[in-house]
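> Task: produce atomic coordinates for the following.
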Amino acid sequence: MPRPTVPKLDRDLIRDTALRLIDERGLEALSMRGLAEVLGVRAQSLYGHYPTKDALLDAVANLLTRDIDTSGFDGHDWETGLLVWGRSYRAALGAHPRAAPIIAAGTGARQDFLAMADAVHGGLVGAGWAPRTATLISGSVKYLVVGAATTPFASGFADDTAVYLNRYPNLVQAHRIGEHAERIDEDSFELALTSLVAGLRERPDAPPIAVA
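The predicted model follows:
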């Protein structure tokens, strides 16, 4: 009988399979041994490509951030830059919410993540923000994005009217939130992001918006 086929291992296959397992089972369930079982190889085979689990998670983080759009900062338009970046950042993490804690953990030596951070910081400073303020702005957007990806507001409400009836009079419509959860979460994030940008615009140290 022919021997069962074993996938040809490479870094991309290992990384992509790890992300799929995180999506399915959660970050806590990912292990090099379990990943090897799914790939049909021995765990030792993975270490020639990723010497540690942390190195593998760095690769996953790079993949998640690679296509986040920082092009809005072109021309030193910091307002457009923040809106485009924030929305695409949320979309990237929203597609893989169980992997969002990897991004929340920080940059480390993650090349694609650092490239994104460099583009954002450079765009803000280039537009006229002081370097320290640019750092604070970047952090504020990250808080919004990670929070939106990991703790969707609308999913926290029960759809049973009895939970609220006669006990929480200001939440008598809360049982309907689940029906519109996706839209509520999207609109809530949009409100937070645009309010942040509007507030920044009113700061006395805010640089002018570039005019095309």
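> Please make it C-alpha for all contacts and neighbour counts, starting now.
Will do.
> for the chain, what spans make up the helices?
Secondary structure of the chain by DSSP state H: the helices cover 11-25, 32-39, 43-46, 53-65, 78-94, 100-104, 111-127, 131-150, 181-201.
> Could I get the ones you listed in TSV, plus columns for mean neighbour count?
Listed next are the helices of the chain as TSV, based on neighbours: other C-alpha atoms under 10 Å:
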stretch	mean neighbour count
helix 11-25	17
helix 32-39	16
helix 43-46	16
helix 53-65	20
helix 78-94	21
helix 100-104	18
helix 111-127	19
helix 131-150	17
helix 181-201	15
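> Turn these into a markdown table, columns for distance to Ala174.
As requested, those are arranged in a markdown table below (distance: least, C-alpha to C-alpha, whole Å):
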| stretch | distance to Ala174 |
| --- | --- |
| helix 11-25 | 29 |
| helix 32-39 | 40 |
| helix 43-46 | 48 |
| helix 53-65 | 33 |
| helix 78-94 | 23 |
| helix 100-104 | 27 |
| helix 111-127 | 38 |
| helix 131-150 | 19 |
| helix 181-201 | 11 |
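> before we go on, could you also do this sequence so I can check it against the first one:
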Amino acid sequence: MARPRQSLLTRERIVEAAATLVDAEGLEALSTRRLATELGVRGPSLYHHFPTKNEILDAVADAVVARVDVSAFVTHDWHDALRLWARSYHAVLCAHPHIVPVLAHGPGRRPATLAMADTVYGALIDAGWPPARATHIGALMRYLVHGSALGSFARGFDEDPAVYAERYPHLRHAHLLAEHQHSVDEGAFALGLDTVLTGLDRLYRSLPGRKAASLPKGTRP
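Below you'll find the model as predicted:
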């Protein structure tokens, strides 16, 4: 009988396998040798599609960003669009936290990442934000989302109460934070996002000739 043909190696297969490996074991686990083994091919086969490991990581990072929903910038005002986009961005990165350090280096030439930046910046400019402020807002939102996805604040404390009992009396309940990871971490992100948007709305209303964004009833400061 003829031997079954090996499935075609494509950029998509390589990126999918690399993403699975990074999600499961972190950036350190990814090497071209390990990836080739996972795909059942020889190492040189990968170089036909990606000359370097960094290019594979860039492709993985861009594939993650491509999952972020930016459609709100077409259907909502700038304020609500920023909120919906930030929540989607945050959820996507929290599902793939190991790739965040790669994203932190900036968009580079990644198509999906550049398209997202273009959409956000363009919507802010269209809403009347000055170019410099639109740039600041894009950077600020990125800092908030990336920082919140890098790690868990709640899980950063030791679970032994004896660590805090005598020397750090104000942290006497810190050992319980891990039990409430979701509410602590998600609550912190939500508070940060609300605070940022409230401040931005005030700033927007102070711009010459600008009107306040349409905010949901009861949310305007």
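> If we ignore the residues flanking it in sequence, what's nearest the residue positioned nearest the centre of the second structure?
Residue closest to the mean C-alpha point of the second structure, counted by C-alpha atoms, centre = their mean, is Leu93 at 3.7 Å. Sequence neighbours aside, Ala149 is the residue nearest to Leu93 of the second structure in space, at 5.8 Å (criterion: C-alpha to C-alpha, 6 or more residues apart in numbering).
> so who does that neighbour touch?
If you count contacts by C-alpha atoms under 8 Å, 6 or more residues apart in numbering, Ala149 of the second structure has them with His90, Leu93, Cys94, Pro97, Val100.
> how about Ala81 of the second structure, what does it touch?
Contacts of Ala81 of the second structure by C-alpha under 8 Å, 6+ apart are Val70, Ala72, Phe73, Thr75.
> before we move on, what about Ala18 of the second structure?
Applying C-alpha under 8 Å, 6+ apart, the residues contacting Ala18 of the second structure are Leu30, Leu35, Ile56, Leu57, Val60.
> Count the residues that sit near the closest residue in space to Asp23 of the first structure that isn't next to it in sequence.
In this structure, Asp23 of the first structure finds its nearest non-sequential neighbour in Arg98, 5.7 Å apart by C-alpha to C-alpha, 6+ apart. Other residues within reach of Arg98 of the first structure by the criterion other C-alpha atoms under 10 Å amount to 20.
> and if you look at Ala29 of the first structure?
The number of residues packed near Ala29 of the first structure is 11, by other C-alpha under 10 Å.
> quick one: it from Leu21 of the first structure, how far?
For Ala29 of the first structure, the distance to Leu21 of the first structure (C-alpha to C-alpha, to the nearest Å) stands at 8 Å.
> cool, and Ala149 of the first structure?
Between Ala149 of the first structure and Leu21 of the first structure the distance is 18 Å, computed by C-alpha to C-alpha.
> Then His96 of the first structure?
His96 of the first structure sits 11 Å away from Leu21 of the first structure, taking C-alpha to C-alpha as the criterion.
> Repeat that for Pro2 of the first structure.
With distances defined as C-alpha to C-alpha, the gap from Pro2 of the first structure to Leu21 of the first structure amounts to 29 Å.
> Just list the residues touching Leu56 of the first structure, thanks.
Arg15, Tyr50.
> run the last query once more with 6 Å
Taking C-alpha atoms under 6 Å, 6 or more residues apart in numbering as the contact definition, Leu56 of the first structure lies against Tyr50.
> Tell me which residue of the second structure lines up with it.
Under the alignment (TM-score structural alignment), Leu56 of the first structure pairs with Ile56 of the second structure.
> The residue nearest to Thr10 of the second structure when sequence neighbours are not counted: neighbouring residues, count only.
Of all residues beyond its chain neighbours, the one nearest Thr10 of the second structure is His49 (7.4 Å), with distances taken as C-alpha to C-alpha, 6+ apart. Taking other C-alpha under 10 Å as the criterion, the count of residues near His49 of the second structure is 15.
> Report the separation between His49 of the second structure and Val65 of the second structure.
20 Å.
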